[in-house]
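S.K.: Quick one: sequence plus predicted model below, questions after.
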Amino acid sequence: MRIVSYNSRGLRLGNGAGDRARRIVVDKLLEDVDILCLQETMLPKQNLDRLNSFHCNFFGAGESTTDLSSGIIQGRIPGGVAILWHKDYDPFISVVRLNVDWCIAVKIVMHGKVFMILNIYMPYESQQNEDEYLAKLGFLSSFISQCEFNCVFIVGDMNADISDTRSTFGQHLIQFCVNNNLVLTSKERLPADSHTYVSEAWHSTSWLDHCICTEDAHECISRVEILYSLATTDHIPVSLVVNCESLPVLLQHQSPSHTEKLTWAKVSVEDIRKYYLLSDCSLRSVNVHKETLQCRDVNCEHMEHRLHLCTLYQNIVDSLIIASEFLCQKGATKFKPLPGWSEHAYALHAESRAAYKAWAAAGKPKSGSILESKKAANVKFKNAVRYIKRNEQTMRANSLANKLKNNDVSEFWKELKRSCISKQLLPASINGVSGDKNIVEAWRNHFSRIFNCVNSERFNLGNINYNHGMIVRADEVRLAIEKMSLNKACGPDQLSAEHMKYASCRAQVLLSLCFTGFLKHGILPDHMLSVLLVPIVKEKTGKISCIDNYRPIAMASVLSKVFEHILLERLQNFITTTENQFGFKGKLSTDLCIYALKETVSKYMRHNTSVFMCFLDASKAFDRVNHQKLFIKLQNRGVPSYLVRILHFWYSHQLMQVKWGTEVSEPFSVSNGVRQGGILSPVLFNLYLDELSVTLNASKTGCLVGDRLVNHLIYADDLVLMSPYSAGLQQLLRACAKYGEQFDILFNPKKSVVMIAATKGDLKLNFPSFNLTNQVLEVVSKVKYLGHILRSDLCDDEDIKRQCGKLYMQANTLARNFGMCSDPVKVSLFRSFCTPLYTAHLWCNYSKVVMKKLQVAYQDAFRILMKLPRWTSASHMFVTSNIPTFHALLRLFMYKFICRLSLSANAVVRALSSLSYSDTRYSSVLFKHWNNCLYGL
């Protein structure tokens, strides 16, 4: 398929000699093209229908900026876009209207391949157009992130000269591609000296017309060229040839019709009471073997006892499932009412059914009053259904508004979440393997290699002594159940958290007996240890058929999570970690970790000292945890032997399966790694890394804050090292490499980077190279750390630009999905999705111009969502909607963060923020900025 993009500078639709002469390039292109994307068509809305009759072999669709019926039009019509496609492709093409006048798209579904072509025309480069340009990039980001399929081609006149490093729009376009993991195909496939525009006034050249693709789309392009031979006007056509055979095939997998689904959110209060009574009745019949439960031999190996405990566990699970069977409905036969059904169609449906039954009871007469009554009732019902379908969006919006008005916040967010769920499309092949059974086997082999890649020696605990902690009380089970999150997917045992929450209290008593028996005998049933892995895509714009573009979601049994909560309470006092670890700890978060890093570096730079930082990447750190070494660490911490024994049994007997579509693989064993998403996994991983933190603290090299050494910070598996000396950083790197080799942590030198926060006097110095496992690390000037863009000069402009793009994307996403909602609903959505400006309170070193752009983006985001014109007063619209203005929002973030600092018990944070520990706060640029913003000091 050949696709050509061309800025026509006015498309003449007539058949006169003058019109044909003006469109000579377009006519030439139509001789040898399948899809032609035109920009600046300059057509009014009244002429767009003529695109279908423009050429005998082509159909077309377009968007216009001008409606002739709106008034007298002066001058030429600006902008406009159109797509023309060959009639041979018409059965496969559907036009996608994006409700904007600068972009139009076509969706092509052909032989199981699905892809989309977007034709865009962006504003020309000027300072007054920059905000509009960023807003349109945000629109594209939003559209791509919500696209159901992953092959997208974006072509058109983007007015971004990527050949000129001084081009602001060119830099914006390149950053847009980086942020969205897109490929700027025109830059990748064409020479650096290419151009698509020749200025008629200055005879200078620019590279303004481009092609941007997702990775899969990029791989399918066999040739890209600029048609210089057709350069009769200022713009030059760009052609690309797509090999459609190489496009990935996407399949929609549906659950079999016989599967039963239980949606607890739709269960009535009466049904929950009935479930409680049924579960109580069912659990009464569970047989409890007193001899097994009263056994006090903690080294008991009686097989009958083990069988009794596993049977007790399975009987509890079966009893709860049986008690909930009446709540289940067949997935295929379940009726999903449309919004507005109760108000507009429910009564009419009942009337229609009653009229039909009366007509059937009368012998189905061919005439008469009974037949007429049936017809009339049927017509009323069908009209009501048509009305509901025509106004579905409005009624859904009204439903959300009513829930918000009635202060039913929980139901409001549930319905909002349901409205955003899209059907999952899976590729027909993964790494060249096709067929669901073959693919699921490939996934099984892939994950089996990952979870069995570390050589681990056999762990022998020996006999243990009795401990009162083995006794699990019913109230412990109740508290563990209360901590469970609701509305989550069922595990392999088909139980959900709601099964436990709404069940009879008898379940808590039986589970306490069961868990006590497990701890005494050091065993767990196979069904409790089963884990289901579901691969999900990491990057929608990446290669959908590449196995490395997926990460697994682990689905464990609900009762195993309850048991994990109980074990966690017993482990808490034994698994404390150093103050350098910020991950998975109460009252600590990513922004506090970023604050600690920036403040430490800033302190040294104020004292005219450079700081060397290394951001280490640990490849699959959670998956490479050595079980035997983990258990030894637990023993060294003084963890009771019965807890080490149960964890050892758990990890050594755990089985995993992979689900792909409707296929489930055979189970495989696991010999290394802690399951991501598990209740215990984060704290066990923190413990596994803690000895490295202790080693680094003992190295006596790094940054000093007061009398505290701060040479590293850890958030989960994200590790950053810092030292005011190059030799000091290399010493820390050697310590990490040694620990990684000893404990099977694979630090990746290709993804690990060094950043030097150099003072003005040190900028021209040639610093030594830094090595990790005998490989030289790359030195960068900026890095994305925990979602925050950090520059070597501590300037916050890049991070503010990141937030600016995110705001535009969020606003466009909300406007597209909830544009029909009432104003109160939109205000609530804006407050939830657009006001949380991540790490905004940590910005203090920025240019006023960049911050002003973010303020404009914040205001424009609200205007986009509320469909207000750009000249609407910002202060007025925020005050009337009870939304904080931009600067008021920043002050609120600052105040809340200062309060968190004052309450933090973390030693690193206290050393930086408390006057009782150091004088850093006195000279802190960030604190001075906060005081100036909050108090005018």
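M.R.: Arrived safely, thanks for sending.

S.K.: use CA for all of it now, contacts and neighbours both
M.R.: Noted.

S.K.: As a check, name the ranges of all helices in the stretch 151-300 of the chain.
M.R.: 168-179, 185-189, 215-219, 269-284, 290-293 (DSSP state H, counting those that start in this stretch).

S.K.: Return the set of buried residues in the last one.
M.R.: Which is helix 290-293. Neighbour-count burial for helix 290-293 flags 292-293 (criterion: 16 or more other Cα atoms under 10 Å).

S.K.: repeat for stretch 107-127
M.R.: Neighbour counts using 16+ other Cα under 10 Å place 107-108, 113-125 of stretch 107-127 among the buried residues.

S.K.: List the ones among these that fall in strands.
M.R.: Per DSSP state E, strands hold the following members of the buried residues of stretch 107-127: 107-108, 113-121.

S.K.: which other residues reach the host helix or strand of Val754?
M.R.: Using DSSP states H and E, Val754 sits within strand 753-757. For strand 753-757, contacts defined as Cα atoms under 8 Å, 6 or more residues apart in numbering pick out 601, 605, 610-616, 770, 777-783, 792-794.

S.K.: 10 Å instead?
M.R.: Residues from elsewhere that reach strand 753-757, judged by Cα atoms under 10 Å, 6 or more residues apart in numbering: 601-602, 604-605, 609-617, 720-724, 726, 729, 762-763, 767, 769-771, 776-783, 790-794.

S.K.: Just give me how far it sits from the chain centre.
M.R.: Centroid separation for strand 753-757 versus its chain: 28 Å, with Cα atoms, centre = their mean, to the nearest Å.

S.K.: Quick one: neighbours of the nearest residue to Asn711 once chain neighbours are set aside, just the number.
M.R.: Among residues not flanking Asn711 along the chain, Gly702 sits closest, at 4.4 Å (Cα to Cα, 6 or more residues apart in numbering). Close neighbours of Gly702, defined as other Cα atoms under 10 Å, add up to 25.

S.K.: Second structure follows, compare the two:
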Amino acid sequence: MDDHTRCYDTNDPLDSFKLPKGRGGVSVLWPSQWSSRIKKLKDGNERIIAILITATKDICLINAYMPTHNSDSLSEYTECLDIIFDIIQKYENTHRIVLAGDLNGTLQTSRTNKHDKMLRNFTKNMNLTTGVELINTHTFFHHAGNSSSQIDYILVQDENLVMDYKIEERSCANTSAHTIVKMEIASQMTNIRKSNQQNKKAKYKMQWEQIDKKGYNSIIQNSITSIETEKDVNIQLDMLVEAMTKAGKKTIPTKLLQTKGPKWKASPEVLIILNACREIYKKWQSVGKTKDHVLAIELKKEKKKLRSKLRAEQAVDRQKLYQQIIDNPNTQLFYRLINRGRNNNRTTTNCLKINGEYMFLPEEQRKGFAQYYEDLSIPKEEQYDCNYLNLCKVRQSCIQEALQECTDIPELFSESEIEKAIDCLNTKKSPDEYGLTAEHLKNAKETITPALKSIFNNILLYRKVPTSFKSGILTPVLKKDKDSTELGNYRGITVTPVTGKTFEYSFLTKLNLESKTDLQFGFTKGLSPIMASLIISEARYEEKKGSENFFINILDVKSAFDVVQHYILMDKMIDQDIHPVYWKILTELYNDLTSKVKWLDGISTPFNIKQGVRQGGILSTHLYKVFVQDLLVELEENALGYHLGNIYAGTPTCADDIAFISNNENELQIMLNVLSRYANEHHYTIHPMKTQIIDCSKTKSNFKWNLGGNEINIAESGVHLGIIRAEKNECQVNIQERIQIARRTKYALMGSGVHGTNGLDPPTSYSIYKTYVVPRLIYGLEVLPMTKANIEQLEKFHRKNLRHIQSLPERTSNAAVLLLIGALPIEAEIHKRCLSLLLSLLNCGNDKIHQILTRQVTTNFDNNKSFFTRIRKILEMYGLPSITQLQNNIPKKEHWKNSIKTKVDKFWNEKILADAENKSSLAFLNTSNLEPNKPHHVWNIKTIPRFELRKAIIKARVMTGTYILQVDKHKFTHYNVEATCQLCYSGNEDVTHFLTTCPILSTTREKYFSEIRETITHEITAENWNNVFKNKAAISQLIVDCTKYKEVLNNSNKLLNVIENKTRNLIFQLHMDRLKILEKKNE
């Protein structure tokens, strides 16, 4: 039999004296002849393992032993569910999922402890089932007969996979407290290795850093000499696109990203070695393939050389990516990093449900998507009130007639406006349907700007928009936690031509759109969505002081961006005080729109778009804000909604994320009536089932709210702008959610080496963790009034991750965990976000925000749950200017950022160092040299082999007092175990004895220590050596943490690095020799 086994102490080996009860581990066993078709996965932890089985139906089998239910098991149980979630997410699109094990929670509704509720919710969200009707047969029986329950399961996502499911009867031969659970699966082992590379096309990526920029611009310049004399914008644009495409092919090298078939891409150097291997093999084959032949030996050497070269190239590629992330972190690099650890065969869904039937062929799926989005784009006028629409049509018809006689020429585009528009384009994005990206324009900005100016101005002069601007490639993107087989669960994101995006950026400045309400946030410089969340929090916790009601209504607009009525939108644009010609161009932009669906490396036939503002377009969000703002204005003019003092704050909104807040149930119903009428007039639908009202009142209301005749769901919680709004325990609910999101982000990064042993070096791992995990952990928490207990939950999660990154045991001092890696507590990170938000509030040009700020600072100073009371205390804590002082003299963003960093870092560094000074376990850790964002010298292993990480981990444990020696066992067992060294029995085994005294280790010690002594005496003389290192305590300090003697060593970082390497080797070798001797004694 073969197996995949993981024990409780796999990652953190424990001596037998401290083995925890009931945590042996998990194991999957199979016949040895199956091993070639089974792959062990690194995913999971000491409680969860997984394997992939190649069969007629490929299977991902997850084995779990979930934590036993007790008072403090909830956090660990949640963590295990998140690990299972991550494994399922990785492999569910390519494998059938099977989850088996002791889940320590029941799916039976008769029991309702916290584990049970979480497990039932998890299996529901993941579509996991036994595949048969559950019977209440118990699988666990307490050894003392106190209780029994059903907690052992085998669960699948595909019910058709289950042929039989059986819970065995109890047997006297079974000494376990659990009975046997069996499932027979409809799949057979196969020797055929599948490949889903068959229909793939070769993909190339342009290497923009290697562009011949001079040649690129020269070719374009020569190709567009006559473009400014041409008056037809379509011909002009075709000339420019063709010129950039032609120049790109000739002057920009390409890199192969994906081959056509199941081949792997190889560098030119690897190809040379690979061809040499093939030639040697042919020669060896021609002489009979004798194992002892000289060619066989030569082939073996050449293959070794090939593998070595491949590993070296992969290592260089990895290091480049990590350095890019550290130097310039962004979302694209984050997903690239995650995908390195994902299943290589991961694709989009295997099938789609179209008109009640499952479609597996890519062509049918593309056609299904195209039909779905085409139908979505057709106005359903018969479902709504058309009076307002008809008025819009009449009004626009009159304006169109008047425009025919209008000869007024608006302000034309300047070259500087076009250059600014080009600068706004995002790089490293997918090419448009003409193969162009932002880089094509940015690398020829000076060359093409006059041509673009001519095209854009001709658009204004002749009132004609190029046909290509109206076309786009739509990519369906699955919404979060939705069923991947349902078409309606995909959001259509459109990639428009890059030249069209440039025009829209330039045109946006001409339109100069200004919001009519100060309660619209997002997609405007200086107005982030978090400001809308802040308004809701201030309103809610204002009411908490009194006994008034408080209601939050979170609205869900069905397919918001896809159902915007073009006639109504253009009618609203008439009232935006823009030039009539600009309005005409805007109508042309949205007339005769077409899209194509991109899906599984193919593109559908084009279809017409008759309504909606395309998600992904530059103007889309701005136009949608215009489309919806009259609703917000109407509510505010009629004073419908919550007032913070005398300041209206009833409708904090970001694009289609609208919330109504009110302290009067009848008022909220009137707001809903206004919304229902407005939505009916404007031809869009508010989803009655997804729209929620959260009653945050102390005394709950019995009022039944309705929207268009449909009763609205009264929910315990709902999500608005990424923050959960809950009727009670709002902070706690959000913290649990943030921890879960951060944990899943962390697990997604695990496959890329962001973990302890055998992964990346801890400083690199921490940099990635700080860049991608910490922001997700604390998002939105700056607007919530968290207690010390709330913050401590975050701190525990944070410290646990830092321990994991550094492979430090749980008993490591909190101060050491932070100091060694140069990290700050989570509270400090939240404070930095609070202070950054304060500057954003002071700098924004939003009158509503300034009114609320002034009001809260002057009249609400006694409300500890107000952001402004909390920020006042934070400013005092760090010795920063008061809010009033900052209002009178608003600092520059960069200056404020530097001030925050300096003050916060200094405060927490002093606090952590003071804590470290009181820890006896840190006697050998030199804290005088440690500061935030500066890892300890022990982790200076970035450029050396990965094996050195294991050595550094052992040394870090010695440094932090967590390396278990006999004196530690003596203390941990309440003096039941002797403290005497088990190697020499000549004294108590503490760090000094282990490193400098034990005679059994003297040979190894002298071999390595003589090199250290020789290196140091060469720099500081033997006399100084004898003066400084005159006792074993000083020598132990040198070996454990040589930075203590930095001044003695002439402040030479080079010398410190050399000594660090040598002492690391000494400690590791002593550790290995000690283990070997102890193992022999125990045999």
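M.R.: Ah, there it is. Treat the numbers as computed from the prediction; the structure is a model and nothing was measured.

S.K.: hang on, the earlier thing: any idea which of the helices of the stretch 151-300 of structure 1 is most buried?
M.R.: Comparing these by mean neighbour count (mean count of other Cα atoms under 10 Å), helix 215-219 ranks first with a mean of 23.

S.K.: in structure 2, what residues pair with stretch 482-498 of structure 1?
M.R.: Mapped onto structure 2 using TM-score structural alignment, stretch 482-498 of structure 1 spans residues 423-439.

S.K.: looking at it, Asn179 of structure 1 is touching Gly805, isn't it?
M.R.: Yes. Asn179 of structure 1 is within contact range of Gly805, at 9.0 Å (criterion: Cα atoms under 10 Å).

S.K.: which neighbours do the two share?
M.R.: Here Asn179 of structure 1 and Gly805 have Ser141 as joint contacts, going by Cα under 10 Å, 6+ apart.

S.K.: Do a quick rundown of the strands in the stretch 301-450 of structure 1.
M.R.: Using DSSP state E, counting those that start in this stretch, the strands of the stretch 301-450 of structure 1 run over residues 329-330, 425-427, 429-430, 433-434.

S.K.: once aligned to structure 2, how far is the longest one on average?
M.R.: Once fitted to structure 2, strand 425-427 of structure 1 is off its aligned match by 3.0 Å on average (mean Cα distance after the TM-score superposition for structure 1).

S.K.: quick one on the thing from earlier: so which of the strands of the stretch 301-450 of structure 1 is the most surrounded?
M.R.: strand 429-430 (a mean of 21).

S.K.: which strands and helices sit next to it?
M.R.: Applying 3 or more Cα pairs under 10 Å, 6 or more residues apart in numbering; DSSP states H and E, one finds that strand 429-430 of structure 1 makes contact with helix 436-450.

S.K.: which residues sit against the helix it packs on?
M.R.: 427-435, 453, 533-535, 547-548, 552, 620, 623-624, 656-673.

S.K.: In it, which residues are buried?
M.R.: Residues 436-437, 439-444, 447-448, 450 are the ones in helix 436-450 of structure 1 that count as buried (16+ other Cα under 10 Å).

S.K.: Over in structure 2, find the residue span that helix aligns onto.
M.R.: Mapping helix 436-450 of structure 1 onto structure 2 (TM-score structural alignment) gives residues 362-376.

S.K.: Centre of the chain to the matching stretch, how far?
M.R.: The answer for stretch 362-376 of structure 2 is 30 Å, by Cα atoms, centre = their mean.

S.K.: wait, what's in contact with Gln393 of structure 1?
M.R.: Taking Cα under 10 Å, 6+ apart, we find Gln393 of structure 1 in contact with 339, 399, 817-821.

S.K.: Please tell me I have it right and Phe85 of structure 2 contacts Met126.
M.R.: Yes. Contact criterion Cα under 10 Å: Phe85 of structure 2 and Met126 qualify, at 7.9 Å.

S.K.: List buried residues within the contacts of helix 436-450 of structure 1.
M.R.: By 16+ other Cα under 10 Å, the contacts of helix 436-450 of structure 1 give 427-430, 453, 533-535, 547, 552, 623-624, 656-661, 664-665, 667-673 as buried.

S.K.: Give the buried residues for the helix or strand containing Ile1077 of structure 2.
M.R.: Per DSSP H and E, Ile1077 of structure 2 falls inside helix 1053-1082. Judged by neighbour count using 16+ other Cα under 10 Å, the buried positions of helix 1053-1082 of structure 2 are 1055-1057, 1059-1071, 1074.

S.K.: same deal with stretch 500-517 of structure 2?
M.R.: Within stretch 500-517 of structure 2, the residues scored as buried using 16+ other Cα under 10 Å are 500-507, 510-511, 513, 515, 517.

S.K.: Tell me which of the residues you listed fall in helices.
M.R.: 500-507, 510-511 (DSSP state H).

S.K.: out of those residues, who's nearest Ser528 of structure 2?
M.R.: Of all these, Tyr505 has the smallest distance to Ser528 of structure 2: 19.8 Å, by Cα to Cα.

S.K.: any idea what that closest one aligns with in structure 1?
M.R.: By TM-score structural alignment, Tyr505 of structure 2 lines up with His565 in structure 1.

S.K.: Distance check, the counterpart of Ser822 of structure 1 in structure 2 against Leu589 of structure 2.
M.R.: Taking TM-score structural alignment, Ser822 of structure 1 has Asp761 as its aligned residue in structure 2. According to Cα to Cα, to the nearest Å, Asp761 of structure 2 and Leu589 of structure 2 sit 52 Å apart.

S.K.: Please identify which of those two sits among more neighbours.
M.R.: Taking other Cα under 10 Å, Asp761 of structure 2 and Leu589 do not tie; Asp761 has more neighbours (25 against 19).

S.K.: ok, that one to Ile459 of structure 2 distance?
M.R.: Here the criterion is Cα to Cα. By it, Asp761 of structure 2 lies 56 Å from Ile459 of structure 2.

S.K.: Likewise for Thr10 of structure 2?
M.R.: 68 Å.

S.K.: These two - which one has more neighbours?
M.R.: It is Ile459, of Thr10 of structure 2 and Ile459, that has more neighbours when counted by other Cα under 10 Å, with 22 against 12.

S.K.: Can you tell me the residue that sits opposite the more buried one in structure 1?
M.R.: Correspondence of Ile459 of structure 2 to structure 1, assessed by TM-score structural alignment: Phe518.

S.K.: Please name the nearest non-neighbouring residue to that match.
M.R.: Spatially, and ignoring its direct neighbours in sequence, Phe518 of structure 1 is nearest to Leu524 (6.0 Å; Cα to Cα, 6+ apart).

S.K.: Same check on Tyr838 of structure 1?
M.R.: Spatially, and ignoring its direct neighbours in sequence, Tyr838 of structure 1 is nearest to Gln803 (7.5 Å; Cα to Cα, 6+ apart).
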